[in-house]
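Participant: curious how this folds, go ahead:
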Amino acid sequence: MSTDTNTLLKPKSTEQVLDSEQFLKAYRSMRTIRAFEDRISEQFMKGNIPGFLHLYSGQEAVAAGLCLLLNDDDYVISTHRGHGHCIAKGADVVAMMKEIMAKQGGLCDGKGGSMHIADFDKGMLGANAIVGGGPPIIVGAALSAKTLGTDRVGVAFGGDGSSNQGTTFEAMNLAVVLKLPAIFLFENNGYGEGTHARYAVGSKDIASRAQGFGMPAYQVDGTDLFAVYETCREAVAHCRAGKGPVTIEATVPRFKGHFEGDPQAYRGEKEVETLMKEQDCLVMARARAVKEKLVKAKDLDRIDQEVAELIDEATQAALAAPAPEDSELLKNVYSSDY
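Facilitator: Predicted structure coming up:
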């Protein structure tokens, strides 16, 4: 991959970049994310989930396409919109459902909730409610990978809002200075809460601005699983080869509000309806794979059914699980090692 920072990189040909097994794995991940988000939306409206929810619906191809290339010991840091990243990285869906419902057996013992899910065994360093809070953490993880002489990579997911944060700028600069295996992946869904990226991003596009720090950068259609995979494959290979950091700006739709219950008065009439009809990454990926005879429709139908059963199982398990005991309140909150 070229490191010429004067040219914005584009993915190579997306002809047959995924084989059947890879596509089925990615499709299962995407379907699981969509079904999970749909279900917790329902449960939130029933009053079974405390706090806020920021759903990932519409952006599934980005998490699935990238995480298909990562190992359990590669690092990921997420955002307040983090369920999709957790699922794509391999976090247990039943334990995630329990966590979001603040129940015993959750990934963080019911203490993290929607915006603070973590699973270190899967390299998932946590969702993060602080906008722009993830990049400095992933720089630390990437520094450890380089210092220890491994080929691990670290990925900081972020939105267009986080791309404007000083913490992000400092992290990107340090990653270049230290030549770290870090990927800054910005999912530009058009809105930082209710402010459009066209107004808030002064440079008008995130990838070109990232080049100013001295790293290669890509723009990619985040609804195209095949293009996402090809772009991320090049970026991951670049990092594993010790060539330093990369930025990827993936343009994606946001099917839901900033949070569940958001009236979305800032969006145009029928905007969401049009996005869901014309830019659904699941529909697009399925149609292409079947048309190109990469997989059979019946195999995807089977995955849909298996995912539906998994989400039902996770929901029932979480609803039945007890809340943490009062005695658990102060456990795993502060370290007692020092």
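
Participant: CA atoms for contacts and neighbours, from now on please.
Facilitator: OK.

Participant: and stretch 273-284, how far out from the chain's middle?
Facilitator: 18 Å (CA atoms, centre = their mean, to the nearest Å).

Participant: list of residues touching it?
Facilitator: Applying CA atoms under 8 Å, 6 or more residues apart in numbering, the contact partners of stretch 273-284 are Tyr27, Met30, Arg31, Gly58, Gln59, Glu60, Ala61, Thr223, Asp224, Leu225, Pro253, Phe255.

Participant: from these, which land in strands?
Facilitator: Under the assignment DSSP state E, those contribute nothing to strands.

Participant: now render those as TSV, adding distance to Glu292 and neighbour count.
Facilitator: Putting the contacts of stretch 273-284 into TSV (distance: CA to CA, whole Å; neighbours: other CA atoms under 10 Å) gives the following:
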residue	distance to Glu292	neighbour count
Tyr27	15	25
Met30	19	28
Arg31	20	22
Gly58	23	24
Gln59	23	29
Glu60	21	28
Ala61	18	32
Thr223	18	24
Asp224	15	24
Leu225	14	30
Pro253	25	23
Phe255	27	20
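
Participant: need those in TSV (columns: distance to Asp38).
Facilitator: Formatted as TSV, those follow (distance: CA to CA, whole Å):
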residue	distance to Asp38
Tyr27	16
Met30	12
Arg31	11
Gly58	11
Gln59	13
Glu60	13
Ala61	16
Thr223	18
Asp224	21
Leu225	20
Pro253	16
Phe255	11
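
Participant: before we go on, could you also do this sequence so I can check it against the first one:
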Amino acid sequence: MQMSRETLRTAYRQMRTIRAFEDAVNRAFSSGEIPGFVHLYSGQEACAVGVCMHLDDHDYIGSTHRGHGHCIAKGCDIDGMMMEIFGKAGGLCGGKGGSMHIADIERGMLGANAIVGGSPPLAVGAALTAKTLGTDRVAVAFTGDGGSNQGTMFEAMNMAVVLKLPVIFVVENNGYAEGTGVDYAIGSRDIASRAAGFGMPAEHIDGLDFFAVYAAMAEALARARGGSGPSFIESRCVRHHGHYCGDPQGYRSKEELQAARANGDPLLHFRARVGASALLEATELDTIDAEVEQQIAAAVVRAREAADPSPSALLTDVYLSY
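Facilitator: Purely as a prediction, here's the structure:
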């Protein structure tokens, strides 16, 4: 699948933005500036960007507790995200949701979700809405390998097939459900084969390869928009950090962690691919790196200086009257 130089630059900028954002959040959390828990997306950037570059604001995604990358790839405002994570009034959810509950309905971002396996039913509901109203919108459910064991996932997949809904299930298999390895927790050792059992197209892809993700998503999207129903993508990737910031990761050796960052980096894979093919110059990518670092640094400063939520806001946004 051929892409223009501008599309490639956009893809790299999105991936680099996610990485820089997560690095900045990691530093701020480690210094005690961010309340609550933080789960970093570093190492999985190619999946979020390869999927979401095909979508627009009218399409939906459901996310996980590790949702910053999905938010950025779907177009959520960087400043609003950073303020939300810092717990500030200017955050996308008024500073009330924090890292694990960022949502932006105007962008089709149905929310990060602290419930393991929580996004598939939400995405199926959004897809049912799209089919009922006769729109060409689609929904994407991002889930981790741990979430793939949940009954919510199985029920959502079955309903999607039965009703032939425009939904795409994307499982980001990073090898660990918190600290439990895939080889132990997945009886079949093959997550995608479960989806095939429900009667939908399912495939495995290299989640470190942006181009593989992009191509797989293009096929799944064509089926969804064309009325052919759901698809399933198992994206095998590498988690660069622990389950959460501060996780000692006693279940991973130092050698594994070093290899994960050296050999399992989608940004390095992308740079090598476009460089070898003379699609983009290294200097172009370096310029993007510098611009993104400035953008994220400025977002951190604004978040630090932003106002805290007013106590009077405590009881707002609790109920919605239809």
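
Participant: now the TM-score, please.
Facilitator: After superposition, the two chains reach a TM-score (TM-score structural alignment, normalised by the length of structure 2) of 0.99; 322 aligned residues with a CA RMSD of 0.8 Å.

Participant: please identify the helix or strand for Ala250 of structure 1.
Facilitator: strand 246-251 (DSSP states H and E).

Participant: map Gln59 of structure 1 across to structure 2 for me.
Facilitator: In structure 2, the residue paired with Gln59 of structure 1 according to TM-score structural alignment is Gln44.

Participant: how would you label the residue positioned nearest the centre of structure 1: helix, strand or coil?
Facilitator: In structure 1, the centroid-proximal residue (CA atoms, centre = their mean) is His85; its distance is 3.4 Å. With DSSP: H, G, I helix; E, B strand; the rest coil as the basis, His85 of structure 1 sits in helix.

Participant: nearest residue to the aligned partner of it in structure 2 in space, please, no chain neighbours.
Facilitator: By TM-score structural alignment, His85 of structure 1 lines up with His70 in structure 2. Setting aside the residues directly before and after it, His70 of structure 2 is nearest to Ala48 in space (CA to CA, 6 or more residues apart in numbering), at 5.3 Å.

Participant: so the one you found sits against His68, correct?
Facilitator: No. Using CA atoms under 8 Å, Ala48 of structure 2 makes no contact with His68, being 9.6 Å away.

Participant: which of those two has more neighbours?
Facilitator: Set Ala48 of structure 2 next to His68 and count neighbours by other CA atoms under 10 Å: His68 wins out with 31 against 28.

Participant: hang on, the earlier thing: in structure 2, what range does the strand holding Ala250 of structure 1 match?
Facilitator: By TM-score structural alignment, strand 246-251 of structure 1 lines up with residues 231-236 in structure 2.

Participant: now the matching stretch on structure 1. Mean distance?
Facilitator: Its matched residues in structure 1 lie on average 0.3 Å from stretch 231-236 of structure 2 after superposition (mean CA distance after the TM-score superposition for structure 1).

Participant: which residues does that stretch contact?
Facilitator: Under CA under 8 Å, 6+ apart, the answer for stretch 231-236 of structure 2 is 47, 167-175, 191-192, 195, 200-208, 213, 216, 220, 223-224.

Participant: go on, stretch 206-213 of structure 2?
Facilitator: Residues contacting stretch 206-213 of structure 2 (CA under 8 Å, 6+ apart): 43-47, 49-51, 172, 205, 235-238, 264-266, 269-270.

Participant: so which of those sit within helices?
Facilitator: Those of the contacts of stretch 206-213 of structure 2 mapping onto helices are Glu45, Ala46, Cys47, Val49, Gly50, Val51, Pro266, His269, Phe270, per DSSP state H.
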